[in-house]
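[1] Okay, predicted coordinates and the sequence, questions at the end:
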Amino acid sequence: MDKKKRIRKYRQPLTYPLRLHLLYYGKIHGQAKLIHLFMAYLCSCIITGQMKNKPETLNPNVLNYISWLELPKYAYVFQHESHSNHFHRLLGKQSYLVAQPLPAVKQDLLTAKNLLHAHYFAYPYGQYNDNTINILKEIGIRMAFTTKVGRVYPGSPEYELNRNAVYPYTTMRQFMQIVRISSAK
């Protein structure tokens, strides 16, 4: 079963344990090997407008971004999905996704979707409305993640799914708790 179908199947009644997590994640580097060893499969939602052609020098004190060159390197662990193109911004306290005209929102979302061949989306700043959801459905996005922390269970609303964040300062112990590695069999 391909990776996208595995994520989609997560919304169906489960008959087997499935380790699948959406982590809001910037730079991947060495963690990919550890994750692969524990058979956890993760989505990395990417702000395509902030990506560079070449890898950045890793700085653990800031959120680094994956480069276009690195995408294939980490595809064995991370499914690369969308977090917007240039609309990961605020206008006052409102996300561009809810503050900008709908045609501009649609164009930004469609650009990011097409660049990554994405089917899933993480709302910048967790802000969205019915218009945002309708645009996501219209352009072929099948699921979207909020900033609400937690797991996704069968029956969770497809366009209001929980997610977990991994930051540069997240400890390995915290990371293992997020993906429940200690309970892996």
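    That came through, no problem.
[2] Every contact and neighbour count from this point should use C-alpha atoms.
    Noted.
[3] if I look at residue 164, how far off is residue 19?
    For residue 164, the distance to residue 19 equals 14 Å [Cα to Cα, to the nearest Å].
[4] Who has more neighbours out of the two?
    Counting neighbours by other Cα atoms under 10 Å for residue 164 and for residue 19 shows that residue 164 has the greater number, 20 against 17.
[5] hang on, the more buried one in a strand?
    Yes - counting by DSSP: H, G, I helix; E, B strand; the rest coil, residue 164 is part of a strand.
[6] so where does the residue nearest to residue 48 when sequence neighbours are not counted fall, helix or strand?
    Counting by Cα to Cα, 6 or more residues apart in numbering, the nearest residue to residue 48 once its immediate chain neighbours are dropped is residue 85, at 4.7 Å. Counting by DSSP states H and E, there is no helix or strand that carries residue 85.
[7] Enumerate the positions of stretch 123-136 that are buried.
    For stretch 123-136, burial by neighbour count (16 or more other Cα atoms under 10 Å) applies to 123-125, 127-128, 132-133, 135-136.
[8] Report the two of the residues you listed separated the most.
    125 and 135 (17.5 Å; Cα to Cα).
[9] Restricted to helices, list the buried residues of stretch 123-136.
    Counting by DSSP state H, the buried residues of stretch 123-136 place 132-133, 135-136 in helices.
[10] another one to put next to it:
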Amino acid sequence: MKRISYIVAAICMALLAIVVAAARWIPQHFEKKIEATDDRTFFCRKVHGRLEPAGKLYKNQPFYAIQYNKNWYVTEIGGKPYYIYQQRVKELNRSFTLSPLASPKAIQTVRPKENIWVYQAPRFGQPIGVLYKNTPVQVIATHGDWYQIMFAGTTAYIHKKQVAGLATEVPIIVYHHILKEKENRKYHNPTVVSYEEFSKQMKLLHDDGYHTITLHDLEDFVKGKKDLPAKSIMIHFDDGLKTNYVYAYPVLKKYGLHAAAFLITSRNSRPLKPFNPDDYQFLNWKEIAKMGDVFEFASHTHALHNRGKDGIGNLVKVPAATVKTDLLKSRQLLHGTTYFTYPFGQYKPETIGILKQTGFTLAFTTKIGTVKPGDDPYQLKRHGITPDMTLDEFKKVIQVVE
């Protein structure tokens, strides 16, 4: 199956204004039996206020829809509205008055691993349509190796092996410093996120059913040893700052979320002092011990998180023997952790070799993206969360589908 053409996406966008006039889908009392006029009859879903193609109906297959207006029909897949451009379908019979159909109760939500065919019966045969990768689909029943779904107003089937109530990729979101807006009088840079926005973001993760995973979970996922549930996500905190304890820890605990903090371990033995928002303070080992029910801890080097005027960090500048000694010291202090983040995102092939020699099994970069099975475990991508990021932009990062 070919990739969706840009033309299809353009059609969806050009006619978006017609559809978004309604804040939500309100079924009308008119249902029509329709038929796709060709195999390019795409249906679109609304994602972050935009329409994007989510699948297609095949020619000469009857479906049910509601006429939204003169340009669009609305059909149903798993209790959600999907929009079909009227020029791609034809009506098979007259409209008739009908109360809105009650969708069967969903037993779980799955997502296609790739673009997949949809069948009229629980067996391989002539497909009636296509669902695109990662389109959320609610399952209403199981029949052996098949899931039963609602597809354009009619029951249909998809094969279990082709979908995942499982994650096909995992976003990792990264924070550093958390301060209340009224306290942040000194630090105005991309690494300081307000407590208020952080709280909203964590509430969203909780309310939208996200599952926060551990570093070991992620390692097994990358290496193909473990499946993770859909909506899996990982939360990172780089540097090990005191505000991780003062502000992040209580919020994460409130919402039952897990996180990993990457420590510069030479800075965690500094004397324990009262919190001062105007001072760039690091976690103390006593605070670290108290956070163990929510956080796990990994390495951001022992004492190589520095760089000179040339912008080059010590991790990639000092001799290999010094790097090796530093990493082993960090592992020792962190009870043998095998997980690492590169200071300033800087590394070179030799760095990866030293990580392997010193027992590290995963390493994280500042490259933007998600983590998928088969990714290079020493060059994993993440998303940095910045202070100017809106909640809608945050939803895009974590792949919320509305």
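    Right, received. Where do you want to start? Source: prediction; values computed, not measured.
[11] what sits against the residue nearest to residue 48 of the first structure?
    Going by Cα atoms under 8 Å, 6 or more residues apart in numbering, residue 85 of the first structure touches 47-50, 108-109, 111-112.
[12] Would you mind finding the match for it in the second structure?
    Residue correspondence to the second structure (TM-score structural alignment): residue 85 of the first structure is matched to residue 302.
[13] could you measure that match against residue 266 of the second structure, distance?
    Separation of residue 302 of the second structure from residue 266 of the second structure (Cα to Cα): 5 Å.
[14] mind checking what residue 144 of the first structure lines up with in the second structure?
    When the second structure is aligned by TM-score structural alignment, the residue opposite residue 144 of the first structure is residue 363.
[15] my read: that match touches residue 379, true?
    Yes - assessed by Cα atoms under 8 Å, residue 363 of the second structure is found in contact with residue 379 at 6.0 Å.
[16] can you put the buried residues of stretch 123-136 of the first structure in JSON lines and add distance to residue 101 of the first structure?
    Formatted as JSON lines, those follow (distance: Cα to Cα, whole Å):
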{"residue": "123", "distance to residue 101 of the first structure": "17"}
{"residue": "124", "distance to residue 101 of the first structure": "16"}
{"residue": "125", "distance to residue 101 of the first structure": "18"}
{"residue": "127", "distance to residue 101 of the first structure": "15"}
{"residue": "128", "distance to residue 101 of the first structure": "13"}
{"residue": "132", "distance to residue 101 of the first structure": "11"}
{"residue": "133", "distance to residue 101 of the first structure": "14"}
{"residue": "135", "distance to residue 101 of the first structure": "12"}
{"residue": "136", "distance to residue 101 of the first structure": "15"}
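[17] Nearest to residue 58 of the first structure among the residues you listed?
    Nearest to residue 58 of the first structure among these, with distances taken as Cα to Cα, is residue 124, at 23.2 Å.
[18] my guess is that closest one contacts residue 94, does it?
    No - when contacts are counted by Cα under 8 Å, residue 124 of the first structure is not listed as touching residue 94 (10.1 Å).
[19] OK, contacts around the closest residue to residue 86 of the first structure other than its chain neighbours?
    In space, and not counting its chain neighbours, residue 86 of the first structure is closest to residue 49: 5.1 Å by Cα to Cα, 6+ apart. Contacts for residue 49 of the first structure (Cα under 8 Å, 6+ apart) come out as 84-86.
[20] which of those residues show up in the second structure as well?
    Counting by both residues aligned by TM-score structural alignment, their matches' Cα atoms under 8 Å, the contacts of residue 49 of the first structure that remain in contact in the second structure are 85-86.
[21] quick revisit: with the ones in helices among the buried residues of stretch 123-136 of the first structure in mind, which one is nearest to residue 151 of the first structure?
    Comparing these against residue 151 of the first structure with Cα to Cα places residue 133 closest, at 20.3 Å.
[22] out of everything not next to it in sequence, what's closest to that closest one?
    residue 159 (6.7 Å).
[23] Could you grab the helix/strand/coil label for the one you found?
    Here residue 159 of the first structure is coil, with the state taken from three-state DSSP.
[24] Map it onto the second structure.
    So residue 159 of the first structure corresponds to residue 378, using TM-score structural alignment.
[25] got it, and residue 16 of the first structure?
    Superposed on the second structure with TM-score structural alignment, residue 16 of the first structure falls opposite residue 229.
[26] Tell me if I'm right that its match and residue 211 touch.
    Yes - between residue 229 of the second structure and residue 211 there is a contact under Cα under 8 Å: 7.5 Å.
[27] Of the buried residues of stretch 123-136 of the first structure, which is the nearest to residue 64 of the first structure?
    Nearest to residue 64 of the first structure among these, with distances taken as Cα to Cα, is residue 124, at 16.5 Å.
[28] residue contacts, that closest one?
    Residue 124 of the first structure makes contacts with 83-84, 87-89, 95, 97, as judged by Cα under 8 Å, 6+ apart.
[29] now do 6 Å
    Contact partners of residue 124 of the first structure, counting by Cα atoms under 6 Å, 6 or more residues apart in numbering, are residue 88.
[30] Tell me the residue in the second structure aligned with it.
    For residue 124 of the first structure, the aligned residue in the second structure is residue 343 (criterion: TM-score structural alignment).
[31] How about residue 66 of the first structure?
    Checking TM-score structural alignment: residue 66 of the first structure goes with residue 283.
[32] what about its match, neighbour count?
    Around residue 283 of the second structure sit 25 other residues, with neighbours defined as other Cα under 10 Å.
[33] Excluding covalently adjacent residues, which one is nearest to it?
    Closest to residue 283 of the second structure by Cα to Cα, 6+ apart is residue 242, at 4.5 Å.
[34] Near the one you found, how many residues? Count them for me, please.
    Neighbours around residue 242 of the second structure, by other Cα under 10 Å: 27.
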